[in-house]
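Q: Whatever this is, show me its structure:
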Amino acid sequence: MLPILPSPTPTLSPAPSSSSNSLNILRLTPPSSSSDQISDPRSSGAPPMAVKVYVVYYSMYGHVAKLADEIKKGASSVEGVEVKVWQVPEILSEEVLGKMGAPPKTDVPTITPQELAEADGVLFGFPTRFGMMASQMKAFFDATGGLWREQSLAGKPAGVFYSTGTQGGGQETTPLTAVTQLTHHGMVFVPVGYTFGAKLFDMDKVQGGSPYGAGTFAGDGSRWPTEMELEHAFHQGKYFAGITKKLKGSSA
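A: Model (predicted):
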């Protein structure tokens, strides 16, 4: 630990390295004058750093991936927001996936838990298994213990979207039980609410989604997200990106 020195408080800077010693040695240097201070980029006219929104999903048959594509489009429509789509690692073998009739994985990059810390906000997507998130997504959350220990995700906004097989298959229980994962990380859950408007109240046709987030029904696998469900996903992406941008701006 460095000793307490009298005012003016010294700053630390690396001393030049020499060929005889490859280690960087810290030396004490006097504080810079006011004319040498680094100016705030917000006052110097420098462009602000982009807000990073990650869309992280698991999709076995492609329904959640389809929602993720629309969510990316919606989030990307917000100025100053940079969106990156990831998928979580698969935990089933190719043999098992083949017996389940799952198509080959897409070329969307696979995320590691540590990479979550780079995002300013994260939207998680997953299919339902008995009213809760699929085990692939749960396994990914189980691997984020290091981030929890370091509180790397605390304060970051997070949202969810999902797919179920039937109307009573978990359109609300799945996102509701997923909130426990976000809570333990100290993330800020951002539901889409009823900001999508009157279409959420349409009773003339079957439609997924809820105030928790965008959703779709897969049925036996042959039903794909409807136009309305994709619109809901686009809206959620745009809405979430706007909230994330506001939160990052207020903390800058």
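
Q: alpha carbons only for contacts and neighbour counts from here, please
A: Fine.

Q: Need the contact partners of stretch 180-188.
A: 141, 147-148, 151, 153-158, 189 (C-alpha atoms under 8 Å, 6 or more residues apart in numbering).

Q: how close does the closest residue to residue 154 other than its chain neighbours sit to residue 147?
A: Spatial nearest neighbour of residue 154, excluding adjacent residues (C-alpha to C-alpha, 6 or more residues apart in numbering): residue 186 at 4.3 Å. As defined by C-alpha to C-alpha, to the nearest Å, residue 186 lies at a distance of 11 Å from residue 147.

Q: Check residue 26 too.
A: Distance of residue 26 to residue 147, given as C-alpha to C-alpha: 29 Å.

Q: what does residue 97 give?
A: Taking C-alpha to C-alpha, one finds residue 97 at 30 Å from residue 147.

Q: Which one's more surrounded, those two?
A: residue 147 (18 against 15; other C-alpha atoms under 10 Å).

Q: so the more buried one sits in a helix?
A: Yes - Residue 147 sits within a helix when classified using DSSP: H, G, I helix; E, B strand; the rest coil.

Q: give the contact list for it.
A: Counted by C-alpha under 8 Å, 6+ apart, residue 147 has contacts 113-114, 117, 153, 185.

Q: hmm, try it at 10 Å
A: Listed by C-alpha atoms under 10 Å, 6 or more residues apart in numbering, the contact partners of residue 147 are 113-117, 141, 153-154, 185.

Q: Could you also give me the structure for this next sequence, so I can compare it with the first?
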Amino acid sequence: MTKVLVLYYSSYGHIEKMADAVAEGARSAGAEVDIRRVAETAPKEVVEAAHFKTDTAHAVIEGPDALANYDAIIVGAPTRFGRMPSQMAAFWDTTGGLWFTGKLIGKVGAAFTSTASQHGGQEMTLFSIITNLLHQGMTIVGLDYGYAAQMGVKEVVGGSPYGATTIADGDGSRQPSEADLGGARYQGKRVAELAAKLAA
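A: The predicted structure follows:
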């Protein structure tokens, strides 16, 4: 059975919800899926003052070597000034050993994100994640336009050909819509399907 890891960082729960949807999509394609988060690196007083969401059902990933156990890795993180946040970057900075030994070459990778506004740097953030995956030798799956719900301007909707996205609003009040979650499920399914084909 194809093994998929959904690895995420979420400050306020938006990316956590997207991670659950990505996992749901991958499972619908028959994959065995684990959801893990990276460790919080912000000081406790910052976490408390900013009211970060600290309750979650998902365990922190054991360490970078765990990545080698999967056929596909789907990475989710919010944007911080047009790039992935330091918490996720710090984790990928520990994967030099995997790069040196080529342990992730040929695996499938993907990215998803959230921003406060519609023009808050979603695509740049996706690329900041994807760049790491490409350096590791992974094959990238985006959110192709087979997922038509990302099109149109009648409502606020996330989505990008580079990965599933959602828009949180400046105060975090907007939760991922059904269209956003549908994009996450679609991308998760596509990743799992490709990983299964490559492993066959």
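
Q: Quick check: TM-score for this pair?
A: The TM-score (TM-score structural alignment, normalised by the length of the second structure) is 0.95; 198 aligned residues with a C-alpha RMSD of 1.0 Å.

Q: which one in the second structure is aligned with the residue nearest to residue 154 of the first structure?
A: Aligning on TM-score structural alignment places residue 186 of the first structure opposite residue 137 in the second structure.

Q: mind checking the SS state of that match?
A: Three-state call for residue 137 of the second structure (three-state DSSP): coil.

Q: I'd like to know how many residues surround it.
A: Residue 137 of the second structure - counted by other C-alpha under 10 Å - has 18 other residues nearby.

Q: The residue nearest to the spatial centre of the second structure and residue 197 of the second structure, how far apart?
A: Taking C-alpha atoms, centre = their mean, the centroid of the second structure lies closest to residue 76, which sits 1.9 Å from it. The gap separating residue 76 of the second structure from residue 197 of the second structure is 23 Å, by C-alpha to C-alpha.

Q: So residue 39 of the second structure is in contact with residue 58, correct?
A: No - the criterion here is C-alpha atoms under 10 Å, and residue 39 of the second structure misses it with residue 58 at 11.1 Å.

Q: which residues are common contacts for those two?
A: Contacts common to residue 39 of the second structure and residue 58, judged by C-alpha under 10 Å, 6+ apart, are residue 8.

Q: With residue 111 of the second structure as the reference, measure out to the match of residue 186 of the first structure.
A: On the measure of C-alpha to C-alpha, residue 137 of the second structure and residue 111 of the second structure end up 15 Å apart.

Q: need the helices for the second structure, in chain order.
A: Under the criterion DSSP state H, the second structure contains helices at 14-28, 44-49, 86-92, 96-101, 122-135, 178-199.

Q: in the first structure, what residues pair with the fourth one?
A: Residues 145-150 of the first structure are the counterpart of helix 96-101 of the second structure, counting by TM-score structural alignment.

Q: go on, the last one?
A: With the alignment judged by TM-score structural alignment, the segment of the first structure matched to helix 178-199 of the second structure spans residues 227-248.

Q: Can you mark which positions in the matching stretch are buried?
A: Under the neighbour-count criterion of 16 or more other C-alpha atoms under 10 Å, stretch 227-248 of the first structure has 229-242, 244-245, 247-248 buried.

Q: With stretch 112-124 of the first structure instead?
A: For stretch 112-124 of the first structure, a neighbour-count test (16+ other C-alpha under 10 Å) marks 116, 119-124 as buried.

Q: and if you look at stretch 77-87 of the first structure?
A: In stretch 77-87 of the first structure, counting by 16+ other C-alpha under 10 Å, buried: 77-78, 80-87.

Q: how much does the match of helix 178-199 of the second structure stray from the second structure?
A: Once fitted to the second structure, stretch 227-248 of the first structure is off its aligned match by 0.9 Å on average (mean C-alpha distance after the TM-score superposition for the first structure).

Q: still on that earlier bit, among the helices of the second structure, which comes closest to residue 1 of the second structure?
A: helix 178-199 (7.9 Å; C-alpha to C-alpha).
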